[in-house]
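Chemist: Predicted model and sequence follow; I will ask about them next.
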Amino acid sequence: MTLNCNGFLMDLQVPKIMGILNLTPDSFYDGGKAKDLDSLLKRAEAMLNAGAHFLDLGAYSSRPGADFVSEDEEARRLLGVVEALMQHFPEALLSIDTFRAKIAQEALDRGAALINDITAGHGDEAMLSTVGKYLAPYVMMHMRGTPQTMQQHTDYDDLMGSIFKYFSERIQAAYLNQIQDVILDPGYGFAKTLEQNYKLLKHASELLVFEKPVLTGVSRKSMIYKLLDTDPEKALNGTTALHMIALQQGSKILRVHDVAEAAECIRIYEMLGP
């Protein structure tokens, strides 16, 4: 299983790490920590040195109830950082967390390698065709509604059946737009209750029937800290526990805040063997 990232063929036989670089002031865990470009570059360098294979840049918070951000503001927060990262770390593989086609296009033009879309193309009808033109890998996530409304859409007759139907439709749409490398993100915390998140994780291996790499994003999320009656700052131990389960369920990419700890988790998982 491979991904074509700007002409580099990424082999996913060993699971990979996507480090989260939030460019927003209001993300649930690290919003506003990197207050200037120098701080962002230092965080990026630390993540790359710790073993991140991708850096995921997001300029529009997708936490529940997040504020709306205009396209101009998203571009202002994001595009200069993309340029700076490519200048300082030309070999880095940048993932752009956006649902807007114009933002995706501008970032890909500046050297980004893949697009991470929480709406799977529902947020902007031009997204799939835009990504297809660049032959970029595309992360499609399962979600209902928007970040502002998603927690009002957690009523499922059949959770896994609904997710399967969703991905079947979105994968077909991606193929019709010439997208070759599709990555599936089941969307932990997006239009799902705490109990549904754990049911999804328990059955995540069923997604392997699509023969697409699965990305898991559970890092420091409320499914951990609400269950354990704590907060995001104290959710690293729970995150690592869920990462091991996700790897055992077949996940090929871990999207994380804590790269070194995720790298250790993958080393231990690999030592266990098949």
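Modeler: Perfect, I can see it now. Quantities reported herein were computed from a predicted structural model and do not represent experimental measurements.
Chemist: only C-alpha atoms for contact and neighbour calcs from this point on.
Modeler: OK.
Chemist: check contacts around G121.
Modeler: G121 is in contact with F99, M127, L128, M140, R170, counting by CA atoms under 8 Å, 6 or more residues apart in numbering.
Chemist: Let's verify it: helix, strand, or coil?
Modeler: coil (DSSP: H, G, I helix; E, B strand; the rest coil).
Chemist: how near is it to K226?
Modeler: To K226, G121 is 30 Å away according to CA to CA, to the nearest Å.
Chemist: and what of N177?
Modeler: Using CA to CA, we find N177 at a distance of 40 Å from K226.
Chemist: more crowded one of the two?
Modeler: N177 (17 against 13; other CA atoms under 10 Å).
Chemist: Below is structure B, check it against A:
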Amino acid sequence: MDFRRLAEPAGLLYGTAAQDAVRRGLALPLAGGPAAFSCVDLIEDRTHSGFLPVGDVPAGWQDVLARLVAKPPAAGMPEGPQVMGILNITPDSFSDGGRHRDAERAVQAGLMQIAGGAGVLDIGGESTRPGAAVVTPEEEWQRIGPVVRGLKQQKPEAVLSIDTRNSSVMAHVLAAGADVINDVSALTHDPDALPLLAGERCGVVLMHMRGTPATMARHTVYEDVACDVVRELGARLTAAIEAGLAPERLSVDPGLGFAKNTDQNLTLLSRLPLLANLGCRVVLGLSRKRMIGDVTGVQDPAGRDAGTQAASLEALPLGQSVLRVHAVEGMVQALRVWQRVHTV
């Protein structure tokens, strides 16, 4: 796919206003979700058209508009907007490190997240925060293996995503019943990951990051952070598809906080509809991150859930968004209220 040409939707409408505007040809539905967009900026390389009414878009751009309109595939997760509960089986994660190191406690915490409304659990055994200790794949699997097996034994229908960069861990967790692989390196860390996953059927989340968790702070220079992230994710999508992964298996995560400073994170968050150009489900993971603390002044990550909920709602105009959070119940409440407000 060629992502030199992008279209940025704007002028969002909801509910009966959106339905009426679409019916009258004044707007187009966005990514199969509750929103419609009434204008669009056509971006070719670094040239912008300026925002145009959707009815004035030249015929040569209709294929790009079609990607914005199409509902993205479920990619191994339940249909519709979902809350993804974070379950870190690590001693050093920035927010909840050490809370779930005991496998039985971790299983019970996961079951509570499901009871609280999580449609997906994201289980990780390696912290990717800057300065985190290196973990071998063997140790990573030892941490998460009993949790994956325990959850599948007690809740066979649970949808489990595994946050890992290592192909050997991917192979183990898929054999144990995991449904999705969530790779912060977009399958660049381990050369065996792409060929392994090409032979599987699981969903795969490709996250945007430059460098590694240890070096990403040195890679924060962008010409246009939103366009650059979309195009770089597009390159990883193309690589995955060319390696044999079916497009309907793939989701994307813009990687807020990874090789991006607070201002860049906020710019990217304000322009999330641009990600619809990729034709994929969007996973948004900004729970309790430094950008929330920078905006709110809250220093303790555990106190940033309200800010997390407010920021995460920005993804909901994209119809199949997955909101990855530590505090599931509050996010579920916020999601349900947002849905009711935006369907009237």
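Modeler: Thanks, I have it. Predicted model, so just to flag it, every value in this text is computed and none were measured.
Chemist: that older thread, restricted to strands, list the contacts of G121 of the first structure.
Modeler: Secondary structure assignment by DSSP state E places M140 of the contacts of G121 of the first structure in strands.
Chemist: which one of the contacts of G121 of the first structure sits closest to Y188 of the first structure?
Modeler: M140 (12.7 Å; CA to CA).
Chemist: thinking that closest one is in contact with L114, fair?
Modeler: No: contact criterion CA atoms under 8 Å: M140 of the first structure and L114 do not qualify, at 11.1 Å.
Chemist: Now for the counterpart of L184 of the first structure in the second structure, how many residues are close by?
Modeler: Matched by TM-score structural alignment, L184 of the first structure corresponds to V252 in the second structure. V252 of the second structure has 26 neighbours, counted by other CA under 10 Å.
Chemist: In the first structure, what residue spans correspond to helices?
Modeler: Ranges of helices in the first structure, per DSSP state H, are 37-50, 71-88, 101-109, 127-134, 159-176, 194-202, 222-225, 236-248, 259-272.
Chemist: Nearest spatial neighbour of N166 of the second structure, chain-adjacent residues omitted?
Modeler: Spatial nearest neighbour of N166 of the second structure, excluding adjacent residues (CA to CA, 6 or more residues apart in numbering): D190 at 5.9 Å.
Chemist: And for A35 of the second structure?
Modeler: Counting by CA to CA, 6+ apart, the nearest residue to A35 of the second structure once its immediate chain neighbours are dropped is Y14, at 4.9 Å.
Chemist: Map the one you found across to the first structure for me.
Modeler: For Y14 of the second structure, the aligned position in the first structure is a gap, per TM-score structural alignment.
Chemist: got it, and Q108 of the second structure?
Modeler: Match for Q108 of the second structure (TM-score structural alignment): K42.
Chemist: what sits up against the top strand by length along the first structure?
Modeler: In the first structure, taking DSSP E as the definition, the longest strand is strand 16-22. Outside of strand 16-22 of the first structure, the residues within contact range by CA under 8 Å, 6+ apart are 30-32, 40, 43-44, 47, 51-59, 252-259, 262-263.
Chemist: what is the orientation angle of that strand with helix 71-88?
Modeler: 130 degrees (axes from the mean of the first three to the mean of the last three CA atoms, to 10 degrees).
Chemist: Compare strand 16-22 of the first structure with the second structure and give me the mean distance after superposition.
Modeler: Superposed on the second structure, strand 16-22 of the first structure shows a mean distance to its aligned partners of 0.6 Å (mean CA distance after the TM-score superposition for the first structure).
Chemist: what range in the second structure does that strand sit on?
Modeler: Going by TM-score structural alignment, strand 16-22 of the first structure lines up with residues 82-88 of the second structure.
Chemist: How about whatever residue of the second structure lines up with M143 of the first structure: what's its closest non-neighbour residue?
Modeler: Here M143 of the first structure is matched to M209 in the second structure, going by TM-score structural alignment. Once flanking residues are discounted, M209 of the second structure sits nearest to F258: 5.4 Å by CA to CA, 6+ apart.
Chemist: what's the closest of the contacts of G121 of the first structure to Y156 of the first structure?
Modeler: R170 (18.7 Å).
Chemist: Would you mind measuring from whichever residue in the second structure pairs up with that closest one to P81 of the second structure?
Modeler: Using TM-score structural alignment, the equivalent of R170 of the first structure in the second structure is R236. According to CA to CA, R236 of the second structure and P81 of the second structure sit 24 Å apart.
Chemist: ok, back up a step: isn't the residue nearest to M209 of the second structure right next to M207, touching?
Modeler: No: with contact defined as CA under 8 Å, F258 of the second structure does not reach M207; the gap is 9.2 Å.
Chemist: what's the counterpart of G80 of the first structure in the second structure in contact with, if anything?
Modeler: Alignment note (TM-score structural alignment): G80 of the first structure maps to P146 of the second structure. Going by CA under 8 Å, 6+ apart, P146 of the second structure touches A103.
Chemist: now P146 of the second structure: how far from T136 of the second structure?
Modeler: Distance, P146 of the second structure to T136 of the second structure, by CA to CA: 17 Å.
Chemist: quick one on the thing from earlier: H48 of the second structure versus the residue nearest to M209 of the second structure, what's the distance?
Modeler: Distance of F258 of the second structure to H48 of the second structure, computed by CA to CA: 27 Å.
Chemist: do R281 of the second structure as well
Modeler: 25 Å.
Chemist: neighbour count winner among the two?
Modeler: Of the pair R281 of the second structure and H48, R281 is the one with more neighbours under other CA under 10 Å, namely 29 against 14.
Chemist: Identify the residue of the first structure aligned to the more buried one.
Modeler: Aligned counterpart of R281 of the second structure in the first structure: P213 (TM-score structural alignment).
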